[in-house]
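1. Please find the sequence and the predicted model below.
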Amino acid sequence: MTIRTDMTGMLRHVGGHACGHARTVAVLFGAALLSMPLHTGSAVARDVATGQDRPLTIGVLTDLSGVTADATGQGSIEAARLAVEDFGGTIDGRPIEIISADHQHKTDLGAAIAREWYDRDGVDAIIDVPNSSVALAVQDIAREKHKVVLFSGAGTPALTGKACSPYSVHWTYDTYAVSKGTAGAVVEAGGDSWFIIASDYAFGHQLARDATEVVTAHGGTVTGSVLHPLNTPDFSSFILQAQSSGAKIVGIANAGSDTINLIKQAREFGVVAGGQKLAALLFLLSDIHGLGLDVAQGTYLTTPSIWNADPRARALSMRYFERMKAMPGMLQAGVYGAVLHYLRAVADASSRDAGEVVAAMRRLPIDDPYSMNARLRADGRVVRDMYLAQVKAPSEQTEPWDYLNIVSVIPGEDLVWPLSASACPLLAQ
C-alpha cells in the first residue's frame, strides 16, 4: 500500500502495487518548506496517459529490512527528503516526489522494481541501492531506459569500470577507496599479515580483493580468506579459521549487522585477547553505535563524511537527528548530497534528459556539507577527499554519537583508480 503526504500533511492511501512491495511517497511543496532560492528553467515533463505536467520523481531503492537497514533504509529516505527541501521543494512549479522501496538484497526484485519505476511510474532517477549485485542490475536497466541512477550504498568499483554507464553516478565510496585508506594504515602500523572474512556476494568479494591488493602493495601478506553467507547468525567456523591462521590482522569484509555480529563473536572467541587485531574494511557509524565504544574503540576506518566534522555538517546532521533520532552515516549523507546535486543539475540543464543532466552534474561544482573537494569525472565516479579516522575510547567521547577522531585527510586522487587504468568503455569514445 502506498502512503502519500499531501499539502495539508494528512495521510491518504492511494492504491496497491503491482510488484507487491511497499512504496512511501512524500510530495514536498516548496511553499510549505524552508528552502534555498527556487530555480528556473524548463524541466517539465508530461504524463503520456493524462497529458498533464508530472512531478519530478526520485526513487530511493534501499534496504529497509536487511543487514544494512540501519546504515541506509529509512535514513536514506529522510536524507533524500532533506535534500529536496533544501533545493526548494519544486522545479518549474511542479512538486518533487520521493518514493521508496525495499530491494531485500534480491537482485531480481531490485531489477523488477527499477524497471517498473522507470516504465510505469515515471521515475526520473533512482538513488542509493546498497547492494552491489542489485546495483549492477539496476545500472543495466538505467542504461537501457536512458535514465539516471545515483549510487550511494553500493560499493563495487565495477560500476565505474567495465560496467560503467553514461547515465550513472557513483557518489559516496567504493571498496577500493575504503580498502586503500584503512588497510594501508593498518599495514603501515605493523599489521602486515592478514586473514580475511568476507560476505559471499559481489560486494564482499570485491572488498576482499581490494584489501588483498592494498595489503600486498604495502609489503604485507594475506595468509588466507573465507566467505560467509549474507546475514548469517553464526560466525564460529569462520572465526576459528582466522584464529588458526596465525595472522596478525583479521580483516572483516562485510557490512552492517554482519560486521557487528562478526566483531562481537570474534571478541567472545578471544580473538583480540589472543593477540590478533580486527580491521573492519567498511565500518559505518551505525556499526559503531550498535557495538558501543567499549567494543569498537581503536578501530581504524575510512569515511567521506563525519556528522560533526565542522559547523556546516553539524547543523545539517542535527536536522536529520530531529527526524531519525540518530546521526547520519556516510551512506545517508551521500544520498543527501547526490539528490541535491542532481536537482541542481536538472535546473541547470533545463531538462530531465539523463545525458544532459549527468553532463550538468559533471559541469557544476559539488557543494554540500558532507563533500570535501569533490568532483564528478568521466567514468561516473565522484572523486572526493576522505577521512582516515579512529574510533574513540569511551573516555574521549564528549557528546552522544561522538565516536570518531580524525587521524588525517586522504586526498581523493589517492583513493581512486587512475583513469589511465580504467576499464570503463566510455573513456574510449
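-> Thanks, I have the structure now.
2. use CA for all of it now, contacts and neighbours both
-> Fine.
3. which outside residues touch stretch 375-387?
-> Stretch 375-387 is contacted from outside by 160-161, 164-166, 168-172, 302-305, 361-362, 365-366, 371-374, 406-413, 415-416, 419, 424, 426-427, using Cα atoms under 8 Å, 6 or more residues apart in numbering.
4. Emit the ChimeraX select command for whichever of those are buried.
-> Command for ChimeraX, covering only those of the contacts of stretch 375-387 found buried under the criterion 16 or more other Cα atoms under 10 Å:
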select :160,161,164,165,166,168,169,170,171,172,302,303,304,305,361,362,366,371,372,374,406,409,410,412,415,416,424,426
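5. Just the contacts of stretch 375-387: which are in helices?
-> Among these, DSSP state H puts 361, 362 in helices.
6. From the contacts of stretch 375-387, which land in strands?
-> Counting by DSSP state E, the part of the contacts of stretch 375-387 found in strands is 168, 169, 170, 302, 303, 406, 407, 408, 409, 410.
7. Structure two is appended below for comparative analysis:
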Amino acid sequence: MNRKHLTALLSALALAAPLHAHAATADPIKIGVLTDMSGVVSDATGKGSVEAARIAVEEAGGSVLGHPIEVIFGDHQHKPDVGSAIARKWFDVDGVDAIVDLPNSSVALAVQNIAREKKKIVLVSSAGTTALSQAKCSPYTVQWTYTTYALARGTASAVVKSGKKTWFILASDYAFGKQLAKDTQDVVQANGGEVLDTIYHPLNTADFSSFLLQAQSSGAQVIALANAGGDTINAIKQAGEFGIGTGEQKMAAMLLMITDVHSLGLESAQGTYLTVPSYWDMNDGARAFTKKFQERLGKAPTFLQEGVYGSVRHYLQAVKAAGTDDADAVMAKFRSLPIDDAFSQNAHVRPDGLVERDMLLAQVKSPKASKREWDDYDIVATIPGKDLVWPLAESQCPLVKK
C-alpha cells in the first residue's frame, strides 16, 4: 500500500472511530418512575408502575432517535422532601428526562415545582389533586389519568341521584384526601344532598374504629371514604365489623382500585359503585397489555399503572415526532399528537395540562356474577370526558388564555 492510500485509510479510521464510539455510548433517554414501593398504595403503583413503563418502552422498540431508553425508579416514601431530593438528583446528576407516576399529591406538587425550575417533564398518573392542573399548573406537567374532581363527579352524583342524600366524609389528612373530600362535598351539595360532617385520619391508619363510630352515629345515609390503598381497604373491612354497609347506611369509596377489591373480596365489596378512567378488560388492546403485565406480576393492572403505560407510550411518541428530547419541543408534540393507547377513550391534552378523557361508571360484581379471576366490574355507563372536567373559562391555570 502506497503512502497516499495509507494516509487516506488512517484518516477514514480516525473519522469512523469516534462515530462508532458515539453510537455505542449514545446518551439514553431516561424515564424515572417515582412511586410508592413499600407503602399504603404500593400494590396499586410500585412495582406494577415500573413494569408498566417498561412494557411501553419495549413496545417502542427500546430506543428512540437512536438513543436507548432507560427506566429507573425510586421510592418517595410519601414524603415531599424525599421525593424532591430524588427528583433533584435525577435531573441534576442522573440525566433523567421525565418523571412519571407520583402517587401522593403533596409529593407530586413538590416535584412539579422542581421540574418547572429545571424545565423537565413530569407525567402524573397517580396523584389526583386538581392543583396540578389548576393554580399550580406547569408547562412541563401533564395530569394524565384522573383528578379528584372527576372521581367525585362520577361516583357522588350517581349515588345522590339514587336517593342517598345525607353524607359523612372520612378523608386522609393530606393534599389528596382534602381535595377529594372537598370535591365530593361540592358534588353532593350541587345534586341536592347534604354533608353532615367531614373528619380526617392520618395516612396509613391501622385503627379506624373511632372514626367509623363517629360516622355511624351521625346517621348519614352514606359514609364516603376519601382515601386510597391500604387505608380504604382497612376502613371498609373495619366498617363491616360495625355492621356499616349492610343496612340502610352505605359505604362509598371515592377512589377504589381493582387490587383493593381483590384484597377485600367480592363478598365484601359487591355492589359498590366507583368511577374508573380505564379497566383491564375494556377492549382487546387493554387485554393484550394485561396479558403482558400478568405474566410479570401475576395480577391485573390498576388504572394508575395503566396510566403510567399510556403516559410513557405517548411521551416516547412525542420525542420521536419532535426529533429531539428538548423538553419544550417534546411538550409541544405531546399536546398536539392524538392519544391512542388502549386505555384512553376520546382523550386529549387541554391547555392546562389535564388529559380530558371519557371514564367508566362501574359496579363491583357479586361472587356469583364473576366468571374468572379479576372479572370484578360491571361497566354501567361511559361518562363523557366533558362532564368530568371544569370549564377552561373557570380555570385558575395561568397557562389558559381567557
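-> Here it is on my side, so go on. It should be emphasised that the depicted structure is a prediction, and the values quoted were computed from it without experimental measurement.
8. where does the TM-score land?
-> Overlay of the two chains. TM-score (TM-score structural alignment, normalised by the length of the second structure): 0.93; 381 aligned residues with a Cα RMSD of 1.4 Å.
9. Just the helices from the stretch 1-150 of the second structure, written as ranges.
-> In order along the chain, the stretch 1-150 of the second structure carries the following helices (DSSP state H, counting those that start in this stretch): 3-24, 46-59, 80-92, 105-118, 148-161.
10. For my notes, please list these in a markdown table and give distance to residue 330 of the second structure for each entry.
-> What follows is the helices of the stretch 1-150 of the second structure, written out as a markdown table (distance: least, Cα to Cα, whole Å):
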| stretch | distance to residue 330 of the second structure |
| --- | --- |
| helix 3-24 | 22 |
| helix 46-59 | 17 |
| helix 80-92 | 17 |
| helix 105-118 | 14 |
| helix 148-161 | 27 |
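11. quick one, which of those is nearest to residue 295 of the second structure?
-> Distance to residue 295 of the second structure, taken as Cα to Cα, is lowest for helix 46-59 among the helices of the stretch 1-150 of the second structure, at 10.7 Å.
12. Map residue 188 of the first structure across to the second structure for me.
-> Aligned by TM-score structural alignment, residue 188 of the first structure pairs with residue 161 of the second structure.
13. Hmm, its match is touching residue 191, no?
-> Yes. Between residue 161 of the second structure and residue 191 there is a contact at 7.2 Å, judged by Cα atoms under 8 Å.
14. quick one: which of those two has more around it?
-> Legend: neighbour count by other Cα atoms under 10 Å for residue 161 of the second structure and residue 191, higher for residue 191 (17 against 13).
15. helices and strands around the longest helix seen in the first structure, which ones?
-> Ranked by residue count under DSSP H, the longest helix found in the first structure is helix 330-349. In terms of contacts (3 or more Cα pairs under 8 Å, 6 or more residues apart in numbering; DSSP states H and E), helix 330-349 of the first structure is packed against helix 73-87, strand 125-128, helix 354-363.
16. picking that back up, any idea which of the ones in strands among the contacts of stretch 375-387 of the first structure is closest to residue 238 of the first structure?
-> Nearest to residue 238 of the first structure among those, with distances taken as Cα to Cα, is residue 302, at 24.5 Å.
17. on that earlier part again, could you dump the ones in strands among the contacts of stretch 375-387 of the first structure into JSON lines and include distance to residue 210 of the first structure?
-> Formatted as JSON lines, these follow (distance: Cα to Cα, whole Å):
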{"residue": "168", "distance to residue 210 of the first structure": "22"}
{"residue": "169", "distance to residue 210 of the first structure": "21"}
{"residue": "170", "distance to residue 210 of the first structure": "17"}
{"residue": "302", "distance to residue 210 of the first structure": "14"}
{"residue": "303", "distance to residue 210 of the first structure": "16"}
{"residue": "406", "distance to residue 210 of the first structure": "23"}
{"residue": "407", "distance to residue 210 of the first structure": "22"}
{"residue": "408", "distance to residue 210 of the first structure": "21"}
{"residue": "409", "distance to residue 210 of the first structure": "20"}
{"residue": "410", "distance to residue 210 of the first structure": "17"}
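18. Need the max-distance pair from these.
-> Maximum distance among those (Cα to Cα): 31.9 Å, for 168 and 407.
19. Tell me which residue of the first structure matches up with residue 79 of the second structure.
-> Using TM-score structural alignment, the equivalent of residue 79 of the second structure in the first structure is residue 106.
20. go on, residue 233 of the second structure?
-> Taking TM-score structural alignment, the alignment pairs residue 233 of the second structure with residue 260 from the first structure.
21. Please give me every residue in contact with that match.
-> Counting by Cα under 8 Å, 6+ apart, residue 260 of the first structure touches 287, 290, 291.
22. Apart from its neighbours in sequence, what residue is nearest the last one?
-> The reference is to residue 291 of the first structure. Leaving out its chain neighbours, the residue that sits closest to residue 291 of the first structure by Cα to Cα, 6 or more residues apart in numbering is residue 260, at 6.3 Å.
23. gap between that neighbour and residue 349 of the first structure?
-> Using Cα to Cα, to the nearest Å, residue 260 of the first structure is found at 43 Å from residue 349 of the first structure.
24. Name the residues of stretch 143-162 of the first structure that are buried.
-> Buried residues in stretch 143-162 of the first structure, counted by 16+ other Cα under 10 Å: 143, 146-161.
25. cool, and stretch 252-264 of the second structure?
-> By neighbour count with 16+ other Cα under 10 Å, stretch 252-264 of the second structure contains the buried residues 252, 253, 254, 255, 256, 257, 258, 259, 260, 261, 262, 264.
26. Which position in the first structure pairs with the fourth one?
-> The reference is to residue 255 of the second structure. Applying TM-score structural alignment, one finds that residue 255 of the second structure aligns to residue 282 in the first structure.
27. ok, back up a step: any chance of the contacts of residue 260 of the first structure in CSV, plus secondary structure and distance to residue 321 of the first structure?
-> CSV is the format used below for the contacts of residue 260 of the first structure (DSSP: H, G, I helix; E, B strand; the rest coil; distance: Cα to Cα, whole Å):
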residue, secondary structure, distance to residue 321 of the first structure
287, helix, 17
290, helix, 17
291, helix, 20
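28. Look at stretch 386-398 of the first structure and report the distance between its end residues.
-> Terminal residues of stretch 386-398 of the first structure are spaced 23 Å apart (Cα to Cα).
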